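Colleague: generate a structure from the sequence data that follows.
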Amino acid sequence: MIEVDSSGPVWTITLNRPEKANALTAEMLCDLADAAEAAQEAQAVILTGVGKVFSAGADLEAARAGLATSPDWERLSAAIAALPGLTIAALNGTLAGGATGMALACDLRIAVPQASFFYPVMKLGYLPQPSDPLRMCNLIGPSRTKLVFLAGQKLTAATALDYGLIDEVVLKGSVYDRATALCADISGTDPAIARQIKSMCQPES
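Modeller: Model (predicted):
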């Protein structure tokens, strides 16, 4: 249910469980983290999904069985954030709950116009993963982050773009094709130069 294409300089990691809105099982979450950790030599990594939803977050049955508090959520987002290549979340649809962490950890987030964004863990009785509110706050500020986590607001793609949660709404063509186009320059560049430029773009801690 997690497909990895590592055949070229640009890796693609695809969530393929559209009949369940790409909700993540424990096995899928572990496979995602494994793939992210293995992508150290990739010039770029694209995360995307099959169907009309990028991911509904944790599978509800798996969440009740303990997946909601699994350390693999933080393992996944930390692995993506640490990748030296360009990382792009090509959001083919709605992004919800714990799955938000992998997109927040990416360098760029692009989405289809129909996408929406929400993180309803408080209502479900869970805490978010520790890094997720911090990364979101760095993108959209503390007040808007509280709109999502505490006020339970669902953001449209247009609002997410206005807030800075995503970087582009893809109006023509597929979101995956747009992500591939964004990787064109880096895939033909000296990896050492590209990685140094990425490190220069990181905010000072």
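
Colleague: use CA for all of it now, contacts and neighbours both
Modeller: Will do.

Colleague: run through who's touching the longest helix along the chain.
Modeller: With secondary structure taken from DSSP state H, the chain has its longest helix at helix 26-38. Applying C-alpha atoms under 8 Å, 6 or more residues apart in numbering, the external contacts of helix 26-38 come out as 1-2, 4, 13, 62, 67, 72-73, 75-77, 79-80, 83.

Colleague: what comes up buried for it?
Modeller: 26, 28-33, 35-37 (16 or more other C-alpha atoms under 10 Å).

Colleague: same check on stretch 108-123?
Modeller: Judged by neighbour count (16+ other C-alpha under 10 Å), stretch 108-123 contains these buried residues: 108-113, 115-121.

Colleague: with stretch 158-175 instead?
Modeller: The neighbour-count check on stretch 158-175 (16+ other C-alpha under 10 Å) flags 158, 160-161, 163-166, 168-170, 175 as buried.

Colleague: which elements pack onto the host helix or strand of A194?
Modeller: Using DSSP states H and E, A194 sits in helix 191-200. Helices and strands touching helix 191-200, by 3 or more C-alpha pairs under 8 Å, 6 or more residues apart in numbering; DSSP states H and E: there are none.

Colleague: list the buried residues of it.
Modeller: For helix 191-200, the neighbour count (16+ other C-alpha under 10 Å) marks 191, 194-195 as buried.

Colleague: of the contacts of helix 26-38, closest to A21?
Modeller: Nearest to A21 among those, counting by C-alpha to C-alpha, is M1 at 11.7 Å.

Colleague: quick one more, to check against the first:
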Amino acid sequence: MSELLSITTQGHLCHIRLNRPEKKNALTLPLYEGLTTALISADENPDVRVIVLGSTGDSFCSGNDIADFIAAAGRPDAVKIPLLFLHTIASLKKPIIAVVPGAAVGIGTTLLLHCDLVIASDQARFQLPFARLGLVPEGGSSLLIPQLVGHRRAFELLVMGESFSAATARDLGLINQVVMHHSLEDLAMLQAEKLAGLAPEAVRQSKAMLRSYTQSQLEEVMVAEVEQFAARLGSAEAAEALQAFIEKREADFSRF
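Modeller: Model (predicted):
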């Protein structure tokens, strides 16, 4: 797993970095498992006060690794592994800061909904291309994004699925701050150190209070989303879209 993730602890900060730069940090089932283990470990470590989630290379996370998901489609645990990751990141007791240097696609964007602070480079781009791939929203996005932006804008983001800028993501409330690319790491670490310097139990209790009223509903939604997502993976529409993606061509839905 060490080759897929870079994990370091410095002072009160645990840095977890996706480390598949050659694949734009696309998530595979082993990478989901590694992330889940790393997040739980950091959350349970008494020396850690803040978790920093970042990446190596120019991309943050380009979404699910399509080839890996097609290969794992028949596995009975294929749905459980991403779902456990989502439940884990959504239920962390300690604050998590995401640092986004570049592309954040699909789950690369929806996982940010469960982070407490998100700082992005001015070069970052975001996209939720679920319907374009014959799929449906995941990661709690069908609940959380309409809460943030309303139905019509959520429909635009989750169904039309076009790419949008870091400035737009900030204006929509999906991220907190946009900074110059060359300053991203320094400014993110400054925020992380500030957060780590606050009263740790007060921070944890405040986070729990902010989420307590919606947590059970979010968990139900994430389960339903994953089940529908898995069902869509076996659809003819998704087969066409995913094959088109692999062949680097436009999907043809004219026969459906």
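
Colleague: show me the residues around the aligned partner of L86 of structure 1 in structure 2 that make contact.
Modeller: Using TM-score structural alignment as the criterion, L86 of structure 1 maps onto P95 of structure 2. Residues counted as contacts of P95 of structure 2 (C-alpha under 8 Å, 6+ apart) are 49-51, 115-116, 203-204, 207.

Colleague: turn the residues you listed into JSON lines, columns for distance to L144 of structure 2.
Modeller: Putting the contacts of P95 of structure 2 into JSON lines (distance: C-alpha to C-alpha, whole Å) gives the following:
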{"residue": "R49", "distance to L144 of structure 2": "26"}
{"residue": "V50", "distance to L144 of structure 2": "23"}
{"residue": "I51", "distance to L144 of structure 2": "22"}
{"residue": "C115", "distance to L144 of structure 2": "12"}
{"residue": "D116", "distance to L144 of structure 2": "14"}
{"residue": "V203", "distance to L144 of structure 2": "22"}
{"residue": "R204", "distance to L144 of structure 2": "21"}
{"residue": "K207", "distance to L144 of structure 2": "16"}
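
Colleague: what range in structure 2 matches the strand or helix carrying C137 of structure 1?
Modeller: Counting by DSSP H and E, the element that carries C137 of structure 1 is helix 131-140. Here helix 131-140 of structure 1 aligns to structure 2 at residues 140-149, judged by TM-score structural alignment.

Colleague: how many other residues sit next to G54 of structure 2?
Modeller: Using other C-alpha atoms under 10 Å, G54 of structure 2 has 22 other residues around it.

Colleague: for the one 4 residues further on, same thing?
Modeller: Applying the criterion other C-alpha under 10 Å, we find 16 residues in the vicinity of D58 of structure 2.

Colleague: contact partners for the counterpart of it in structure 1?
Modeller: Here D58 of structure 2 is matched to K52 in structure 1, going by TM-score structural alignment. Taking C-alpha under 8 Å, 6+ apart, we find K52 of structure 1 in contact with 18, 21, 92-94.

Colleague: distance of the aligned partner of I2 of structure 1 in structure 2 from P200 of structure 2?
Modeller: Aligned counterpart of I2 of structure 1 in structure 2: L5 (TM-score structural alignment). Using C-alpha to C-alpha, to the nearest Å, L5 of structure 2 is found at 26 Å from P200 of structure 2.

Colleague: what does E185 of structure 2 give?
Modeller: 23 Å.

Colleague: what segments of the stretch 151-256 of structure 2 are strands?
Modeller: Assigned by DSSP state E, counting those that start in this stretch, the strands in the stretch 151-256 of structure 2 fall at 164-165, 177-179.

Colleague: mind putting the ones you listed into CSV with distance to P137 of structure 2?
Modeller: Shown next, in CSV, are the strands of the stretch 151-256 of structure 2 (distance: least, C-alpha to C-alpha, whole Å):
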stretch, distance to P137 of structure 2
strand 164-165, 17
strand 177-179, 24
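
Colleague: of all those strands, which one is nearest E247 of structure 2?
Modeller: Nearest to E247 of structure 2, of the strands of the stretch 151-256 of structure 2 and by C-alpha to C-alpha, is strand 164-165 at 24.1 Å.
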